[in-house]
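Colleague: sequence and predicted structure, then a few things I'm wondering about:
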Amino acid sequence: MAEAVVSVSLELLDSILLPTAGFIGEQVRLVGDVDEEVDKLKNNLQAIQAVLLDANQKQMNNRAVRVWLNRLKDACYDVEDVLDEWNTEIMKLKIEGGYVHNAFAPKKKVCCLFPSPCFGFKEVVLRHNIAVRITEINKKLDAIAKEKGDYNLNVIPTNERPNYQRMQTTTFIDVSDICGRDVEKNNLVRKLLCGSSEQRLQIISLVGMGGIGKTTLAQYAYNNGEIKSNFKSIIWVCVSDLFDEFKIARVIIEGLKVPPPNVGDLQSLLQRIHDSIAGNKFLLILDDVWNEDHKKWEPFYHCLKNGLHGSKILITTRKKSVAHIMKSIDIINVEELSFDENWLLFRRLALSKRPTHESEKLEEIGREIVKKCKGLPLATKTIGSLLQFKRSRDEWQRVLHSEMWKLEEIEKGLLSPLMLSYNDLPSSIRKCFSYCAIFPKDQRIGKDKLIKLWMAQGYLGLEKDTKLETIGEEYFHHLATRSFFQEFSKYEDVIYICKMHDIVHDFALFLSNGECLAIEVNIGDNDPFINSSNKNVRHLMLKVNKGVSFPMSICSVKSLRSLLMISDDRENALSGDVLQNLCKLTCLRSLRFPNYRVEEIPKDIKKLIHLRYLDLSSQYIVQLPESLSELYNLHTLDINDCLDIVELPRGIEKLVNLRRLINYGCLALLYIPKGIEKLTGLQTSSDFGISSEGDNDSKACSLEGLKFLNNLDQGSLTIRGLGFVKIASDGKINQLLTNKENLTRLTLQFYKWKKMERRSFQLITPGGGVSCEDYELVLEALLPPPKLEWLKIKDYRGNTFPSTWITSLTKLKSLFLWHVSNCKNLHPFGETAVP
């Protein structure tokens, strides 16, 4: 992880000091005689970076090296903060001086670079402070750099470093199938289907060490057709380390598909379960149970006995004592795979895609490596996924004889293959993996949101000519092929959700060394940050359950870079005091609190100058503060389903790095500000509202403004209010959509909604002077994008659809027409589906 942080700092430093950036180069001089300190900073970082791969390997057996790496990480985070602040100040000068690219005007000349109307004494002092902070950081790095000699750290030769290759040419391998285990599978199914047990509630246990395949066997049972037909309800609960009675009870109620009780105390939850399973033959699967306190299990046991005779509970656990405490008599011991079964699994991963002659040369070494995996399927999957990318015998020999096989932390026999696979990753992908420790165990992880979070931390680089989302896709795919992710949900063969095996999650936590943390706060819990051991956390996922006050101590953790809050209850609210204090977490790069009852965002949001990702979705916000437009680094603003929001900041044009404006479902938002036309890097704007007469035309972006957003080609786009558009006499609107080559989903809505009161809307229509021909002219002028696959047209009052549209929709797969009553006939659509 330290290597990754150093890389980010160096890349950020280079981006500021590029010799071609004339304006930026001039601004550097404003901070005084800082050239020497900047050179020293860069030299220190490069010298340390050269030995970091060796340090990462030695830290496993040398605690002093690990402490040294932690000190280095802290210093580099300070470097990143000060450089980002510096870069932001330069950006601010450029924006306020008019040097940012503008679609309507040529670039201006550089103004005077010394105190003048362009900037004042306050700005010069700020730049001087930045110089002072760089000097202070250099003192820390000097000491750290000198200490590296104490640990005999070596520079790893280039030919032994991980060689990252773009992933487009590799084939994704899904390793979720069970290899072998026929005896265990048959035994488990037999026990679950057997109805002759004298126990009213039979409890079956799968017991074995971590990574042995217990969860995979339980999943096999959960998805088995014969078992599904034998039980009315099948419920899956991931229990994990902490036996959280409230969480377990709520998940069981959800699995039973009954409404939860109005009161959230444990007794009410258990009573609802007791009543709901009466006469119900159910199978409850409790995965990864650790609890050895029978008092916590006892209320559940008595509650669940109310089910129909033949109901079963299946638990997976690493401890046989847990099975006994939970009154389990039927215990299936899940042993290591036989060598032959393990070899088949390994060969399928590492050798199946190679020519026969190449596989034969590697088979002998492969068999020796499989022996080191000790019959653990997870170890075999991990190391097999690593070796599928290694082509030569030398590379395989290096893995076979690695010192990493001597490591025994995390879980016996599993740290070695995980660490081998991890160390083989480029530093840019390592930091992406360790960041995943922010998610709780068994959390379903959305791929797109994960990529946005990586981007916010700078993990995907600062490239200007490459879409960072594409790099994120490649990194995700790389980790998936190495078996760091599993249990994929796909749509048309594209992964959109995944999970991490609990052992892999433990490994990610081990690597993050306290930087990543997931906390769930319930009634009666202690303040999570009273304990000083949490003070160094930098990435936090927080779930505050119903009836619990927000733990204000979190606002004292000034080092936080990610704060992702979760709420399952729309009644949870964040008060103005909480939000005001959150604005003091000035190191934040990601801030997310959807589904909370928030009505106003404080003006002090502008203090979060490093913020890249802001998720305010499903809030009660009426208006975003104008100061939000001072978040110059923001690349994602998510206001999805903010039904009450009526206006975006007029200064939205200052958000020069905004790539995604996710605003679908903002029905009260009648128009988009005119300044959005200048955000030529914008890739996503879910909902584009067109102003009608009297809708502050001077402030609103017109339909023609779409033509400046040439990169607006990701995801889907909705254009609302087309019925209010007046087409010029030439009947042409040039290249509004036709130049958006990757736009595949489009909604054209001719009417729009007007907000009457909170969450209450009225459909508004164009005035009586608008004819059927006016509608047809708009549609004829607005030619579709070339790769459109999905089209919805709403409230269209034309008599026919222009032939230019019909002939242009060559890629269309789905067409939805809503309220198009005037249209008497449709031209032939060929293979187009018309629901």
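Modeller: In hand now; what should we look at?
Colleague: going by C-alpha atoms from here, please, whenever you check contacts or count neighbours.
Modeller: Fine.
Colleague: quick one: distance of stretch 727-738 to the chain centre.
Modeller: With Cα atoms, centre = their mean, to the nearest Å as the basis, stretch 727-738 stands 38 Å off its chain's centre.
Colleague: and residue 298, what does it touch?
Modeller: Residue 298 is in contact with no residue at all, counting by Cα atoms under 8 Å, 6 or more residues apart in numbering.
Colleague: is it in a helix, a strand, or coil?
Modeller: Secondary structure state of residue 298, per DSSP: H, G, I helix; E, B strand; the rest coil, is helix.
Colleague: ok, which stretches of the stretch 501-650 of the chain are helices?
Modeller: Counting by DSSP state H, counting those that start in this stretch, the stretch 501-650 of the chain has helices at residues 502-512, 576-582.
Colleague: would you mark the buried spots in the last one?
Modeller: Within helix 576-582, the residues scored as buried using 16 or more other Cα atoms under 10 Å are 579-582.
Colleague: out of those residues, who's nearest residue 457?
Modeller: Set against residue 457, the nearest of the buried residues of helix 576-582 by Cα to Cα is residue 582 (18.3 Å).
Colleague: list the contacts for the closest one?
Modeller: residue 555.
Colleague: on that earlier part again, nearest to residue 529, out of the helices of the stretch 501-650 of the chain?
Modeller: When the helices of the stretch 501-650 of the chain are compared (using Cα to Cα), the closest one is helix 576-582, at 14.9 Å.
Colleague: turn the helices of the stretch 501-650 of the chain into TSV, columns for distance to residue 286.
Modeller: Supplementary listing: those in TSV, determined by distance: least, Cα to Cα, whole Å:
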stretch	distance to residue 286
helix 502-512	14
helix 576-582	36
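Colleague: please compare the first structure with the one that follows:
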Amino acid sequence: MGPEVAVALAVVGWFVSPHITKLMEVARSCASSKYKLPRGMRKKLLKLAEDLGDIKDFLDDPAIMGGSVNDRTWVNRLWSLKDAIHDAEEILDLFESHILEAEAAKNLKKRSGGGGGSASSSGRKSAYSWWIFTTNTSGPSLNQLKEVLKNLGELRERMRELCENPTTRSAVLSPLCRAPLGPEPVREKKLFFGYAVEYEQLVSMLGDGNCKDKKVISLIGHGGMGKTELARQAYRHVRGKFDRPIWVPAYGKNAQFDLLAEIWKSAVGEKSVQEMNISSLQDKLRAQLASQRCLLVLDDVWRDEKDINESERRNALRCFTDFVGVGSRIVMTTRSRICSTKLGAQETIFLNGIKPEEMMLLLNDTANISADGTIGIQGVLKLKGSPSAAIEIGEKLKARRAGCGPEGRGGILENIECHIAGVVASHLASYDHLPPHLQRCFALCSIFPDGWRFEPEKLSKMWMALGFVEEKGMEDVARGYFQELVDRSLFELEQSKGGGDKHNRYVIHEHIHRMIRDASSKNCISISRASTADRTSIPPRVRHLSVTSGCLDQLSEYSIGLGNLRTLIVLKDDGDDDGIAAIDKDILQQFKGVRVLDLTETAITGLPASIGKLKHLRYLGLPSTVSSDLGDQVTKLVFLQTLSVGQEDKGKKRECITNISGIGRLVKLRESIEFQVMRGSEKEGHGLWELAGMKSLGKTLSIKGLEAVASKEEAKQARLDNKCSVKVLKLQWGAPDARHGEPVARSSAAADPAPAVAVLQGLQPHRYLHELRIARYPGETSPTWLSGLEKLTRLYLKNCRKLKALPALGQLPCLELLEIKELCVVARIDGGFCGGGAFPKLKKIVLDDMKELVAWNDNDMPKVAFPLLRDVSIADCPLLSSLSGLGRCTGPIHLRVKGCPHITPDTLPAAFRNGVSTCKFH
């Protein structure tokens, strides 16, 4: 399979995605907008949704898109159709952005007192939205929409005609195939270089006669890493120790019958299985192999995306292992970890390449030349440990060993990476086997340099910004896509020196990276000083571009292609440690269609002045050198989903987001944010109402300065109940005194507990919240909604100094951790704390610095409570004298006590005295 076919596969994968469905939804949503649109525009939007639906139905037909695409005319039409759909997406983006701007203007007018519910007010709003769509030169026009509809219609009809041509259909549906490999080694054992440790390990696993288990062993490695040859060598070495050695070319044999038939053919030597069904085939295999010690090698196993085939393949192996004798072995060679897992491998051997000195020996032997230093170590390192690459270069050297010029041996050695096309092409099979949604995600990686260390979260958010990920549960889906690529061995983990998951980076093998550059060359390119010599433009079909900072200014010379880009990543030049310090605003605004803009590797200190003109921007990556005050331009990016600062500099990022005035305009933002409520003249742009429309906020929402909120009605404007993606909510009043940690009263709300109670009641979140933290709350009672948080697993109450009693939490079904600190007036914990429940999942409770707490007693508590509680920590409760409530716990408790002088071993419940539970005094 050549690069042209891979490029075709890339465009096919683009269509088999949620992209078109999402555009249909946006078109219908814009058409049904409550804002007034120019005459005829609503009808055209509905027509666009209908045409997109027709195209989707047409391309969803397996007979149309089910095979590989080898017909050049067909592929070109697909690319043209893709361009037309991109144009449709551009205009729909503009519609949606102006509707969002109209909504923001309406809300601002309403808060300033200029809006209301009267007919005249409604008329003014309609007039405003009419102005948005008719006078704003950056907005969509009816003529643009008509042109998009015309292009889509023409292309659709041309493709229908093409598909109705029998000659074209047969070309389109020609299948890809791979030649099966037999069990005989290519090289004699004495000439088999490398993998000595892995070879001995495999032979040991196969030849252990004392092991009676039936074991499955997997050999995992990239294409060209020597999996099949290693399996062949071991197969030849140990076959005499088995009653029946069986070698099966497993590629494409996913159905249960097909795999069993291949096992039958290899084991028995009979080729015909035409008159057999699964049952009769199983019976014949059982009769032949029953109780025999068998060695089965499944060479070239691939992941099948159809779950039913995966299940059938597992059934076939289960059937085989059921009737073979003890000590039998199954060896599979595969490129993917996921295949090893799915087929139940108990042992795994990873082949990551042979050593440089072994590569040298293999090269010299293949080329039939002496080890005279002609092949230098630097050349060997370019082969990345691939035995197949070494053999490919060796064969070329052997064929040209009489030459000495650029076309002879010297030319090959100087440009080794250009002479391993066979190995690179073998990786195209890995790309071909990816499902379409993973193909388009993986293709984006081609614009990063060789050896790039990928951050999973950052890359996932770029995919989200580009529309590669389904809308529902987007973050989880994107993380799943990345893990699927890891499972297929396309990403390799590189652990940084810092250690820990947060430092994890992943790399792509150089040969695979070169393959995806070839496969995505129509759509993705990189520009550097080395690649600009002959370039005069960016091809109009390129959508994703990386450019080194030294070439950024040159892009203004490329009059074609900049406006079509969806991704722009600015990288450092080789040898440049600091990065570019400023970006010309005139260059940046030429990228009018960009969705992903990553400036992380620059050294800019402020946002470019023209950033607000990038209306489609969804991902913005900034360096850690940028000022924390991003200015007003950022709030014009109404589609912005992700704001990344530095190498995930969380402190700087939090500061940047907190300082954004009018952040409520960023209704698509999917970040965790810290929101500082302000009061008086400072409140404009920092009132709770800014949060109202931000329904997509990320994992953590922290709201500080709640003493500035005057009423329940104002609190409810935050609409915390509609932020279902928020899993962690932090609510904080006051500001700590630098000396004593006391809350500083900045308004009457901080001193008077009554408004605070109403405010907290108005901050009711959605009921699926996982974690809640409340700090410095000055109210005397808990909110009624607290007992309804059915998914809450962690609750922290800190410095709520006027709260008179603990909330009733016993009925919370998922609560695992409860941490209570500095509740200064709570005197007793009793049955009211349980609220009729028994804390079914609570595992740990912390009580700290509760100066008035006298007792945790068992009054009115359930007879059996806290069934899973194991860890209790109590500190600095000087009046506490009774812990009888712990006597209702059913399991052993590990209690730690500090600063509680009245708690002694004699005052503890019986479980502590008889040794069931333990207590440690500090």
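Modeller: That came in fine, so what should we check first? Here the structure is a predicted model, which means the values were calculated and not measured.
Colleague: what's the mean gap between the helix or strand hosting residue 506 of the second structure and the aligned bit of the first structure?
Modeller: Per DSSP states H and E, residue 506 of the second structure falls inside strand 505-507. Overlaying the first structure shows strand 505-507 of the second structure at a mean distance of 4.5 Å from the equivalent residues (mean Cα distance after the TM-score superposition for the first structure).
Colleague: what helices and strands are in contact with that strand?
Modeller: On a contact count with 3 or more Cα pairs under 8 Å, 6 or more residues apart in numbering; DSSP states H and E, strand 505-507 of the second structure meets strand 492-494.
Colleague: hmm, who's touching the strand it packs on?
Modeller: Strand 492-494 of the second structure is contacted from outside by 453, 486, 504-509, using Cα under 8 Å, 6+ apart.
Colleague: ok, back up a step: to residue 78 of the first structure, which of the helices of the stretch 501-650 of the first structure lies closest?
Modeller: helix 502-512 (17.5 Å).
Colleague: that closest one vs the second structure, mean deviation?
Modeller: Mean deviation for helix 502-512 of the first structure: 3.2 Å (mean Cα distance after the TM-score superposition for the first structure).
Colleague: longest single helix anywhere in the first structure?
Modeller: Ordering each helix of the first structure by length in residues (DSSP state H) puts helix 63-97 first.
Colleague: circling back to that earlier point, of all the contacts of strand 492-494 of the second structure, which two lie farthest apart?
Modeller: 504 and 509 (16.5 Å).
Colleague: name the nearest residue to residue 495 of the second structure, sequence neighbours excluded.
Modeller: residue 504 (5.4 Å; Cα to Cα, 6 or more residues apart in numbering).
Colleague: got the contact list for residue 107 of the second structure?
Modeller: By Cα under 8 Å, 6+ apart, residue 107 of the second structure has no neighbours at all.
Colleague: how close does it get to residue 65 of the second structure?
Modeller: 47 Å (Cα to Cα, to the nearest Å).
Colleague: hmm, back to that, which residues sit against the strand holding residue 506 of the second structure?
Modeller: 451-456, 491-496.
Colleague: which of these count as buried?
Modeller: Among these, those buried by neighbour count (16+ other Cα under 10 Å) are 452-456, 491-492.
Colleague: looking at those, which is nearest residue 576 of the second structure?
Modeller: Distances from residue 576 of the second structure to those, taken by Cα to Cα, are shortest for residue 452, at 16.0 Å.
Colleague: in three-state terms, label the aligned residue in the first structure for that closest one for me.
Modeller: In the first structure, residue 452 of the second structure lines up with residue 443, judged by TM-score structural alignment. Secondary structure, three-state DSSP: residue 443 of the first structure is coil.
Colleague: what sits against residue 443 of the first structure?
Modeller: Residue 443 of the first structure neighbours (Cα under 8 Å, 6+ apart): 499-500.
Colleague: switch the cut-off to 10 Å
Modeller: Residue 443 of the first structure makes contact with 238, 497-502, according to Cα atoms under 10 Å, 6 or more residues apart in numbering.
Colleague: over to residue 634 of the second structure?
Modeller: 607, 609, 611-614, 620, 640, 660-663, 665-666.
Colleague: and residue 510 of the first structure, by the same measure?
Modeller: Counting by Cα under 10 Å, 6+ apart, residue 510 of the first structure has contacts 409-410, 434, 437, 504, 516.
Colleague: same thing with residue 143 of the second structure?
Modeller: With Cα under 10 Å, 6+ apart, residue 143 of the second structure has these contacts: 41, 149.
Colleague: need the counterpart of it in the first structure.
Modeller: Using TM-score structural alignment, residue 143 of the second structure sits opposite residue 132 in the first structure.
Colleague: where along the stretch 151-300 of the first structure do the helices fall?
Modeller: Using DSSP H, counting those that start in this stretch, the helices of the stretch 151-300 of the first structure run over 182-193, 214-223, 225-230, 245-255, 266-276, 294-304.
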